[in-house]
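S.K.: here's a sequence, model it:
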Amino acid sequence: MKTKFYLPVMVLFAMLSFSCSTEEFPENEANNITLQNAPAAKSIEIEILELINAHRIELGLNPLNNLNIIKSVAYSHTDYMVSVNQVNHDNFFQRKSSLEQHASATKVSENVAYAFSSAQSVVNAWINSEGHRANIEGDFTDFDISAEQNEEGKWYYTNIFIKR
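M.R.: I've put the predicted structure just below:
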């Protein structure tokens, strides 16, 4: 009986959140993205960043620094996901290239998610997923996030981590 319950829950979780890092894909040509001015931080974004840093500190890891350029890059992707109504890692290497150029990043990873209604729920989902947790607990120095709602009020998230 438990299997019947857990299998659909796991499938739903896999569909609603994804992680990506530079180690997962072969490098290819990447054009830089156009940087947009990100809107001011929302309370849900601040709470997500605080929860991630609290988790890192609890494990004895260094807290990550917020970096506005990361927020701008994350915002451009979140805005894109909202416009195509799909959570994805499209154009990841463009974001990576932009952060290498504008933030001196040597390593870039991202977590994306959709439809989680609170900071705690999206962070819990990421921590309970091996790939997402690896990004959260990884060897990074800076991070930021963009959370945007679509017309139906569903949240889309892009959380980017870099090492400088």
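S.K.: only C-alpha atoms for contact and neighbour calcs from this point on.
M.R.: Noted.
S.K.: what's the first helix or strand after the helix or strand hosting Leu49?
M.R.: Element membership for Leu49, per DSSP states H and E: helix 43-58. Next in sequence after helix 43-58, counting helices and strands by DSSP H and E, comes strand 65-66.
S.K.: which residue ranges of the chain form strands?
M.R.: Counting by DSSP state E, residue ranges of the strands within the chain are 17-21, 65-66, 107-114, 142-149, 155-163.
S.K.: how about JSON lines for those strands, with mean neighbour count added?
M.R.: Converted to JSON lines, the strands of the chain look like this (neighbours: other Cα atoms under 10 Å):
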{"stretch": "strand 17-21", "mean neighbour count": "21"}
{"stretch": "strand 65-66", "mean neighbour count": "16"}
{"stretch": "strand 107-114", "mean neighbour count": "24"}
{"stretch": "strand 142-149", "mean neighbour count": "24"}
{"stretch": "strand 155-163", "mean neighbour count": "26"}
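S.K.: nearest to Ala40, of those strands?
M.R.: Checking the strands of the chain against Ala40 by Cα to Cα gives strand 142-149 as the closest, at 9.9 Å.
S.K.: quick one: that closest one to strand 107-114, angle?
M.R.: For strand 142-149 and strand 107-114, the angle between their directions (axes from the mean of the first three to the mean of the last three Cα atoms, to 10 degrees) works out to 20 degrees.
S.K.: so how far is strand 142-149 from its chain's centroid?
M.R.: Offset of strand 142-149 from its chain centre (Cα atoms, centre = their mean, to the nearest Å): 7 Å.
S.K.: now show me the structure for the sequence below, then we'll compare the two:
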Amino acid sequence: MNKNFITSIFTVAGIIALAGCTFESKNNVIQSPEITTIENFESSEIIPTIEKNNLIVNNNQDLDSLASLAHQQVNQYRQSKNLPPLTLNESISEQARIHSQNMAQGKSPFSHEGFEQRIKLIGSTIAYRSAAENVAYNQGYRDPATSAVEGWLKSPGHYKNIIGDYNLTGMGVAQNSRGEYYFTQIFVLENN
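M.R.: Below is the predicted model of the structure:
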């Protein structure tokens, strides 16, 4: 059997992993999003609304470009649902980038470990009411940003964060020597 074919099957079957987390400042509690059934939820309804770019990603792809692409795709999806776009915030993106780098370097597990600390750091400059986080990693995809966003949209917990009542976001991407891409998106609702 063709080695590339086998590698592709294993890559598609199991490489993308996802996790979501929310944080409410008034309750001071971290929780994983509940997996709920979304009525009339079909992946065919979701995926076509992400405009596919002709961008082909390789190991030399600029990580900031991947973060920007993922942010654009999340906003495209939100706008397709008549939701306002999320404003990209550099201080939130810095926390997302650091978390992605820590996961890629093995300094922290693929998880939301340290989410409360990231939110406290963000809260020192942005008064907020609530926050959430999506993380993803993948390997072997021609377009890792689109793969991450599509995976989030297929997951009820991540989907809930993407369409949630937030107005600011930060996106961070890192890659390790094994070619794994780690994505972190933090969502924030400012306290107006």
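S.K.: circling back: now distance to Asn28 of structure 1 too, for the strands of structure 1, in JSON lines please.
M.R.: Compiled in JSON lines, these are given as follows (distance: least, Cα to Cα, whole Å):
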{"stretch": "strand 17-21", "distance to Asn28 of structure 1": "14"}
{"stretch": "strand 65-66", "distance to Asn28 of structure 1": "28"}
{"stretch": "strand 107-114", "distance to Asn28 of structure 1": "15"}
{"stretch": "strand 142-149", "distance to Asn28 of structure 1": "24"}
{"stretch": "strand 155-163", "distance to Asn28 of structure 1": "19"}
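S.K.: thinking again about what came up before, give the other helices and strands that the helix holding Leu49 of structure 1 contacts.
M.R.: Helices and strands touching helix 43-58 of structure 1, as assessed by 3 or more Cα pairs under 8 Å, 6 or more residues apart in numbering; DSSP states H and E, comprise helix 119-127, strand 142-149.
S.K.: again, only using 10 Å
M.R.: Applying 3 or more Cα pairs under 10 Å, 6 or more residues apart in numbering; DSSP states H and E, one finds that helix 43-58 of structure 1 makes contact with strand 65-66, helix 119-127, helix 130-136, strand 142-149, strand 155-163.
S.K.: ok, the equivalent of Ile127 of structure 1 over in structure 2 - contacts?
M.R.: Here Ile127 of structure 1 is matched to Leu153 in structure 2, going by TM-score structural alignment. By Cα atoms under 10 Å, 6 or more residues apart in numbering, Leu153 of structure 2 lies in contact with 43, 46-47, 50, 74, 77, 147, 159-163.
S.K.: what does Leu86 of structure 2 give?
M.R.: Applying Cα under 10 Å, 6+ apart, the residues near Leu86 of structure 2 are 71-72, 74-75, 78-79, 162, 165-170, 187-189.
S.K.: same thing with Arg133 of structure 1?
M.R.: Under the criterion of Cα under 10 Å, 6+ apart, the contact list for Arg133 of structure 1 reads 19, 52, 111, 123-127.
S.K.: any idea how many residues pack against the closest residue to Ile57 of structure 1 other than its chain neighbours?
M.R.: Leaving out its chain neighbours, the residue that sits closest to Ile57 of structure 1 by Cα to Cα, 6 or more residues apart in numbering is Pro63, at 6.2 Å. A count of nearby residues for Pro63 of structure 1, using other Cα atoms under 10 Å, gives 20.
S.K.: mind telling me what Pro63 of structure 1 corresponds to in structure 2?
M.R.: Under TM-score structural alignment, Pro63 of structure 1 pairs with Pro85 in structure 2.
S.K.: which one of the contacts of Leu153 of structure 2 sits closest to Glu94 of structure 2?
M.R.: Relative to Glu94 of structure 2, the closest of the contacts of Leu153 of structure 2 is Val74; by Cα to Cα it sits at 18.2 Å.
S.K.: the closest one touches Leu88, doesn't it?
M.R.: No. Contact status for Val74 of structure 2 versus Leu88: not in contact, 11.2 Å apart, counting by Cα atoms under 10 Å.
S.K.: overlap in contacts, the two.
M.R.: Taking Cα under 10 Å, 6+ apart as the contact rule, the neighbours common to Val74 of structure 2 and Leu88 are Ser68.
S.K.: thinking again about what came up before, which among the helices and strands packed on helix 43-58 of structure 1 is found nearest to Thr106 of structure 1?
M.R.: Nearest of the helices and strands packed on helix 43-58 of structure 1 (Cα to Cα): strand 155-163, 5.6 Å.
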